[in-house]
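Have a look; sequence and predicted model below, questions after that.
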Amino acid sequence: MRNHDQKAKAIKIIGDNIRYYRDQKGWTQEKLADHAKIDEKNLGKIERGVQEPYFLTLYKIASVLDVSLDSLSANLEHFIDIERSNGE
C-alpha cells in the first residue's frame, strides 16, 4: 500500500506543478492542450492527479510551457523513498 500511496502523491504533485506553470502563462487547460496537441480531458485528469501521464505527454507539456521536465517533477523527493546505490 505504501508504494501505491507514494505513486498517487507523485502523480498529484506533477499535476499541481503543471497547473502552476500553466497559470503562470495565463493559459486555460484548453489552450495548453491545444498547444501540446493532447486531449483536454486527459490534461484535466493529469492536473487533478487522477491520471498518470505518459512520458511523451509530460515532454510535450514541458516543451510548450517552456519549462524543464525537472520543473514538472519538483518536490517529489519529499514523498518518494528512493534507494540510492552507494557503489557497493
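All right, it came through fine. Numbers count the residues shown, from 1 in each chain.

Please make it C-alpha for all contacts and neighbour counts, starting now.
Noted.

Residue 29 against residue 38, yeah?
No: with contact defined as C-alpha atoms under 8 Å, residue 29 does not reach residue 38; the gap is 10.3 Å.

Show me which of these two is the more surrounded one.
Remark: of residue 29 and residue 38, residue 29 carries more neighbours, 19 against 15, as counted by other C-alpha atoms under 10 Å.

let's bring in a second one:
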Amino acid sequence: MYFSRYICHVNQTQRQRLYDLLGENVKKYRSKKGLTQEQLANEVALTRTSVVNIEQGRQHPPLYILFDIAKALEIELGTLLPPESSFLSTSLIDEESLKGVAEKDLPKLTSFVAAFRKSTGDHEQKAAETN
C-alpha cells in the first residue's frame, strides 16, 4: 500500500481517524481469525490492554508492532492500513488554519490548493502507471 509523501501534513483529527480505522481493521481481522484479544496479545508480546487500546485507536503502535500483528493475523501489513481517502479530508487546509486568512484571499487560496491537488494527483497517477 502506498502512503502519499504528504502524510506528514495530516492534521491531528486526520491522524486520529487513521488510528481509529487501523484499530477497526485489527479487530476485524482478529475476529475473522477467531482470536481473542488475549490470544493476539500473547502472539505479539503485548498486553491485552494494549490490543484493546490499539483496536480503540487510543494506542498508536510503531511499525514493527504492526508487522507482528499482520503476521499473527496471517495478512499483509497493507491490509491493516486504511486507504488515505478514508482519513484525509477533501481539503489540504483545515478550518483552524483558515482563521488567519483574509476573506478576500480565500478564493485565491482555494484555487491554488485545487491546482496543487490536481498536479500532485496527476503526478501520482503517472507514477502508478509507470510501475
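Ah, there it is. These figures come from a predicted structure and were not determined experimentally.

Common neighbours of residue 29 and residue 38 of structure 1, please.
Contact criterion C-alpha atoms under 8 Å, 6 or more residues apart in numbering; no residue bridges residue 29 of structure 1 and residue 38 by contacting each.

Need the residue closest to the centroid of structure 1.
Residue closest to the average C-alpha location in structure 1 (C-alpha atoms, centre = their mean): residue 14, at 2.9 Å.

list the contacts for that residue?
46-47, 49, 72-74.

Can you tell me which of those is closest to residue 58 of structure 1?
residue 72 (8.0 Å; C-alpha to C-alpha).

per the alignment, that closest one corresponds to what in structure 2?
Matched by TM-score structural alignment, residue 72 of structure 1 corresponds to residue 80 in structure 2.

mind checking which helix or strand residue 61 of structure 1 is in?
helix 55-65 (DSSP states H and E).

what's in contact with that helix?
Counting by C-alpha under 8 Å, 6+ apart, 18, 21-22, 25, 32, 35-38, 68-69, 72 sit against helix 55-65 of structure 1.
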